[in-house]
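*Asks:* sequence and predicted structure below; questions after.
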Amino acid sequence: MKWTSALAIYLLFWAFSAFFVLPFHGRRASDDATPLVRGQEPGAPASFRPGRILLQMTIVATVAFGLYYVAYVNGWVNPDVLTGRA
């Protein structure tokens, strides 16, 4: 596998990991002791920490890509089988 293909696949895993990571984040503002700001949605997170979310996305994407790469190297992922040519 070319390094550019590996990078593209890793970036796809990284982008899709947001759908796994984001639902587990943030206490609702109504659950927190801090008062709501005017116009704030009660179900919105009380504090937003993008650095932590990006780090967790990176960890999830790295683990998923590692599993994919092991499957690719061992021949468990064959492009011909996936496209129906074999």
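*Replies:* Perfect, thanks for sending it. Numbers count the residues shown, from 1 in each chain.

*Asks:* going by C-alpha atoms from here, please, whenever you check contacts or count neighbours.
*Replies:* OK.

*Asks:* distance of the residue most central in space within the chain relative to residue 31?
*Replies:* Of all residues in the chain, the one closest to the mean position by Cα atoms, centre = their mean is residue 17, 1.3 Å from it. Taking Cα to Cα, to the nearest Å as the criterion, residue 17 is separated from residue 31 by 26 Å.

*Asks:* next up, a second structure to put side by side with the first:
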Amino acid sequence: MSVAFGMAIFFMIWWIILFAILPFGLHRTQEEAGDIVPGSEPSAPHKPQFLKVIVLTTVIAAVVFGAYLALRQSGYGLDDIPFFKPPSTRAG
């Protein structure tokens, strides 16, 4: 696997995990906290923790990417998964 291909796979994994993690950790909105910043949406997070989300996303993406690399290096592939074969059709 080339470095560019590995970086592309990691980038895709990172974005998927980022969007999976984003809904978690929003404890209070600005409206609930009673501290609405002028010009912002009242449903915006009161204290966003973007650094925490980015670090957590990177750690989880690294683990998933490591598992992907291990699976790729093991030689195990889709051909090794036993799929059900369609029933044979009889002529006549």
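*Replies:* All right, it came through fine. A quick note: this is a predicted structure, and the numbers were derived from the prediction, not measured.

*Asks:* circling back to that earlier point, what's the closest non-adjacent residue to the residue nearest to the centre of the first structure?
*Replies:* The spatial neighbour of residue 17 of the first structure that comes closest, neighbours along the chain excluded (Cα to Cα, 6 or more residues apart in numbering), is residue 57 at 5.5 Å.

*Asks:* ok, now residue 33 of the second structure?
*Replies:* residue 46 (6.7 Å).

*Asks:* that neighbour contacts residue 25, correct?
*Replies:* No - with contact defined as Cα atoms under 8 Å, residue 46 of the second structure does not reach residue 25; the gap is 11.4 Å.

*Asks:* how many neighbours does residue 58 of the second structure have?
*Replies:* Applying other Cα atoms under 10 Å, we find 19 other residues in the vicinity of residue 58 of the second structure.

*Asks:* my error: substitute residue 47 of the first structure in the last question.
*Replies:* Here the count is done by other Cα under 10 Å, and residue 47 of the first structure has 13 residues near it.

*Asks:* how about the secondary structure of the residue nearest to it when sequence neighbours are not counted?
*Replies:* If you skip the residues right next to it in sequence, residue 47 of the first structure has residue 26 as its closest partner in space, 6.8 Å away by Cα to Cα, 6+ apart. Of the three states, residue 26 of the first structure takes coil according to DSSP: H, G, I helix; E, B strand; the rest coil.
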